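> Pasting the sequence and the predicted coordinates here, then a few questions.
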Amino acid sequence: MNIQSKLAILADAAKYDASCASSGTSKRNSVGGRGIGSTEGSGICHSYAPDGRCISLLKILLTNFCQYDCLYCVNRVTSNVPRARFTVDEVVQLTLDFYRRNCIEGLFLSSGIIQNPDYTMEQVVEVARVLREDHDFRGYIHLKTIPDASAELLEKAGRYADRLSINIELPTVQGLAALAPEKDGAAIRRSMARLRVHIDDAKGEARDAAANKVVSMPQGGPRRAVAPRFSPAGQSTQMIVGADATDDRTILSTSANLYSAYRLRRVYYSAFSPIPDASSALPLQAAPLVREHRLYQADWLMRFYGFTHDEIVPPTVPGAAGGAQGATPSGGMLALDVDPKLAWALAHRDRFPVDLNVAPREMLLRVPGLGVKAVERLLVARRVRRLRSDDLTRLHVPLRKVLAFVQLADHRPGRGLDAVNLAAQFKPAPVQASLFST
């Protein structure tokens, strides 16, 4: 099989892995004629950094052969799909060739399990080692690690990769046992814990090196202290949504635990999609993509807006038939017709309107339509003047959403706004399907 045919198979096989964002790493580039590649710049859009930059990644599997039989995976051992396998040198040359043609800025590499976890992990790490040491590649490298691989191999991977990720696969231990019995949930978490220790140690050494910028060497003159790098962009994980009956409350609870216990940079959510020759244990229909979108929004609320998972999807919801004030459904699921921040505000109408001129930052962040940057700018502006509607206009916030929940020097909506009517106002109007819609 030629390399083009392999690429077609193994790039397509990698599309199910969502955890390939490239934000948060240290800056490196080849300015000055040293090395090749960069973690900065823009190119073909594959993923986004938090500041909006597009980061292009060559996203492939080393191989889609796999000895595991995870029911939800198209590459499982019993799946009837075309198989291919790259050599280490082929992945290295593809990465360099695509970079030189300005098609990519980095590499995302995962793999099926062949022979055993250690053998597979050795091959994955060797790709990164050759790129870094033999070709002085300074672009972004994200390696999908194998939790059953040895601690030594995981440590070695962190020396070459900008980010490491270990997929937790499913939100619950029960779901993992039912759909991927060969995978060990405890081993996955042990590996995450090891990576956290190594990442924390590297950060500590970097702080020490910054505090002692110059150290003396016994052979002669002083040199700058350089701390060893270990996965500077941290670690991430991915879980499949909709492959089992796990509700959104449980999914967000699992995510909150992962963020707290292992300091993950991101938890990615991948809506289940039916696969060929699927097991009868799997749903017949794909999970709605809007559910995946709402989980990402809820995840953002936990990470940046001060919400806890049990606030976003409470354990018991008053008015089970229609949801809390017509906004949040019962059964531990996020509303699909409104975003989770708006759903929370509608369910807690007694906390609004919020006076933007006196309310604390924590409450401003809970106002639908106000983002983190807008809140910071409002806090600065209100130190020198009383805020008015024009200030919101200048910040380009959605006035239709915000004004129903805030009080300003020239705007007082009162508390009499009915939450059920507000919910109906903010729900999107039905759109007639196009003949060409998919």
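All right, it came through fine.
> hey, let's count contacts and neighbours off CA atoms from now on
Fine.
> separation between T393 and V375?
13 Å (Cα to Cα, to the nearest Å).
> More neighbours: which of those two?
Set T393 next to V375 and count neighbours by other Cα atoms under 10 Å: V375 wins out with 20 against 11.
> list the contacts for the more buried one?
R361, L364, L365 (Cα atoms under 8 Å, 6 or more residues apart in numbering).
> so the second one touches K373, yeah?
No - no contact is recorded between L364 and K373 when judged using Cα atoms under 8 Å, the distance being 11.2 Å.
> Compare these two and say which is more crowded by neighbours.
Legend: neighbour count by other Cα under 10 Å for L364 and K373, higher for L364 (24 against 11).
> Nearest residue to the more buried one in space, ignoring adjacent ones along the chain?
V375 (6.5 Å; Cα to Cα, 6 or more residues apart in numbering).
> Can you give me every residue that contacts T172?
Contacts of T172 by Cα under 8 Å, 6+ apart are T246, T254.
> Would you check how far apart it and V241 are?
For T172, the distance to V241 equals 11 Å [Cα to Cα].
> re the thing from before, in which helix or strand does the residue nearest to L364 reside?
helix 372-381 (DSSP states H and E).
> One more: A245?
Per DSSP H and E, there is no helix or strand for A245.
> tally of neighbours for it?
So A245, with other Cα under 10 Å, has 10 neighbours.
> Kindly report the same for A424.
A424, neighbours per other Cα under 10 Å, totals 14.
> And here is the other one:
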Amino acid sequence: MNWDRVKEKLEILADAAKYDVSCSSSGSKRKNPDKMLGDSSGMGICHTYTEDGRCVSLLKILLTNHCIYDCLYCVSRKSNDIKRAAFTVDEVIDLTIGFYRRNYIEGLFLSSGIFKNADYTMERLVRIAKKLREEHRFNGYIHLKTIPGASNELMRQAGAYADRLSVNMELPTVSGLKLLAPEKDHKEMIKPMESIKNDIIQFRSERKLIKSTPKFAPAGQSSQLIIGATNESDLEVIQTSTSLYKNFNLKRVYYSGYVPVLAHQNLPQLGTPVPLVRENRLYQTDWLMRFYQFDASEIVNEKHPNLDLEIDPKLSWALRNREFFPVDIQTADLHAILRIPGVGVKSAKKIIAARRFGRLDMKTLKKFGIAINRAKYFMVAGKNKPLVEWESDNLRRLILQHSSSKYRGNFSNQLSLFS
């Protein structure tokens, strides 16, 4: 094997893979029997995190950046004048095993441009996962990015060897996809999600009856939406992600802010990337829906189609719904406590458990990890009296002013360390 050439390919295809952010390994509990190679439940040091917060390192690459499509938002599009490369099946396997043995990685995240056709590309992705599992006894985490248009049989084989499968929706709206990727069909991108969902349900049902039934994509499936390549509102983005969660039982929907790399009349101007804070607000909204019992329409709706970039979505909702507050933490249920800005899920459960033993004051709540400087304006606790008579705009300015001064104070403290 020509390692100089492999290294060159790695530089090209690892760089191309950075635009795909849907590489979480959360949900996998693959054990390691019979001294197999690798263990997806072990500790790692890199860029992705499991559901319980452990850090897991993944080799994240494309099989190839050759592509038959010419999507305007994609750096690997057919018309783009870039260096092209493609790994062989054995090169990907050797890299994965070699990096694992050196303790660089815990698993593999493998995606690909589409060359020749969907089945041709998908067959190679499946062959890599199969050889890793069966020939090299690799038991670490594997995430395969599936190719829309590939056969159901290949999808089923992929799920037999991978911990997680994902299908990128790419753009949040059908109209956006037609504008920037007219060669692609929105329905064709939905089909594999439906197939994967059905197979996951079927295999889980069979495992309840026959324990020897093999696992199928035990970490579920995920998807990714590119934000800001078209002028969709946050409402449209959240409506799409909500539909994906509901219809296909997705584990995660990831959001990737578009970075303008092509001058074109249908694209944002060069030098105008999507603010990172917009990505952050979308993830916070996603979190509120999944863990804080919020409905999507409470956060974004026709009256408020875009998220506030200055404040987080829970605080934004609280300022728009002052009649809900103040919440008495001594008597309120979990649903109401979760709505208090600055109170997390763990903190809310601690409140429910601790108040059985006596009244809670602000000093105790601070020990629970609550952001008191926000929460105090929306709850009754001990002698705390929230500013119920203040207008929402004035309260917003007060919280923003305090947050800004706190940031300046932290920055000054950091600078003092180097004085």
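Right, received. Where do you want to start? The shown structure was predicted, so the numbers you read here are calculated from the model rather than taken from an experiment.
> List the TM-score for the superposed pair.
For this chain pair, the superposition-based TM-score is 0.93 by TM-score structural alignment, normalised by the length of the second structure; 401 aligned residues with a Cα RMSD of 1.6 Å.
> To which residue of the second structure is the residue nearest to L364 of the first structure aligned?
Residue correspondence to the second structure (TM-score structural alignment): V375 of the first structure is matched to A348.
> I340 of the second structure is in contact with K376, isn't it?
No - counting by Cα under 8 Å, I340 of the second structure does not reach K376; the two are 9.0 Å apart.
> show me the contacts for the spatially most central residue of the second structure.
Closest to where the C-alpha atoms of the second structure average out (Cα atoms, centre = their mean) is Y254, at 3.5 Å. Contact partners of Y254 of the second structure, counting by Cα under 8 Å, 6+ apart, are V21, S22, S222, S223, Q224, L225, Y283.
> Repeat the analysis, applying 10 Å as the threshold.
Under the criterion of Cα atoms under 10 Å, 6 or more residues apart in numbering, the contact list for Y254 of the second structure reads 20-24, 168, 222-227, 241, 279, 282-283, 286.
> what stretch of the first structure does stretch 324-332 of the second structure fall on?
The aligned range for stretch 324-332 of the second structure is 351-359, by TM-score structural alignment.
> Span of the matching stretch from start to end?
Stretch 351-359 of the first structure has an end-to-end distance of 11 Å (criterion: Cα to Cα).
> Ok, stretch 226-236 of the second structure next?
12 Å.
> Where in the first structure does it align, residue-wise?
Taking TM-score structural alignment, stretch 226-236 of the second structure hits residues 240-250 over in the first structure.
> how deep is the aligned partner of L309 of the second structure in the first structure tucked in, by neighbour count?
In the first structure, L309 of the second structure lines up with L336, judged by TM-score structural alignment. Using other Cα under 10 Å, L336 of the first structure has 20 other residues around it.
> Kindly report the same for N394 of the second structure.
10.
> now swap in N29 of the first structure and tell me
Counted with other Cα under 10 Å, N29 of the first structure comes out at 17.
> before we move on, what SS does it have?
Classification of N29 of the first structure using DSSP: H, G, I helix; E, B strand; the rest coil returns coil.
> how about the strands in the first structure?
47-48, 54-55, 57-61, 106-110, 140-144, 163-165, 214-216, 222-224, 235-241, 266-271, 354-355, 406-407 (DSSP state E).
> Give the other helices and strands that the fifth one contacts.
Pointing back at strand 140-144 of the first structure there. strand 57-61, strand 106-110, helix 117-129, helix 151-160, strand 163-165, strand 235-241 (3 or more Cα pairs under 10 Å, 6 or more residues apart in numbering; DSSP states H and E).
> So which of these has the densest surroundings on average?
Compared across these, strand 163-165 shows the largest average neighbour count, a mean of 28 (mean count of other Cα atoms under 10 Å).
> that older thread, and the gap between the residue nearest to L364 of the first structure and P398 of the first structure?
Distance of V375 of the first structure to P398 of the first structure, given as Cα to Cα: 13 Å.
> Over to A345 of the first structure?
Taken as Cα to Cα, the span from A345 of the first structure to P398 of the first structure is 15 Å.
> which of those two has more neighbours?
Set A345 of the first structure next to P398 and count neighbours by other Cα under 10 Å: A345 wins out with 21 against 13.
> roughly how far is stretch 21-31 of the second structure from the heart of the chain?
Taking Cα atoms, centre = their mean, to the nearest Å, one finds stretch 21-31 of the second structure lying 11 Å from the centre of the chain it belongs to.
> same question, stretch 35-55 of the first structure
Going by Cα atoms, centre = their mean, where stretch 35-55 of the first structure is centred and where its chain is centred differ by 16 Å.
> Verify the stated contact: A16 of the second structure with R77.
No - using Cα atoms under 10 Å, A16 of the second structure is not in contact with R77; the gap is 11.1 Å.
> Can you check which residues contact both of these two?
Shared contacts of A16 of the second structure and R77, counting by Cα under 10 Å, 6+ apart, come down to N65, G113.
> was I right about G159 of the second structure contacting F216?
Yes - if you go by Cα under 10 Å, G159 of the second structure and F216 touch, sitting 4.9 Å apart.
> so what sits against both of those two?
Joint contacts of G159 of the second structure and F216 (Cα under 10 Å, 6+ apart) are L165, I196, D199, I200.
> Tell me how many other residues surround the second one.
Other residues within reach of I196 of the second structure, judged by other Cα under 10 Å, total 25.
> residue contacts, it?
Contacts of I196 of the second structure (Cα under 10 Å, 6+ apart): 152, 155-156, 158-159, 165-167, 202, 216-217, 220-221, 248-249.
> from those, which two are the most distant?
Using Cα to Cα, the contacts of I196 of the second structure reach their maximum pairwise distance at V167 and Q202, which is 19.3 Å.
> what about those two, which has more around it?
Ranked by neighbour count (other Cα under 10 Å), V167 of the second structure and Q202 place V167 first, with 21 against 12.
> now that one: how far from E91 of the second structure?
Here V167 of the second structure is placed at a distance of 24 Å from E91 of the second structure (Cα to Cα).
> Check P182 of the second structure too.
Counting by Cα to Cα - P182 of the second structure and E91 of the second structure are separated by 33 Å.
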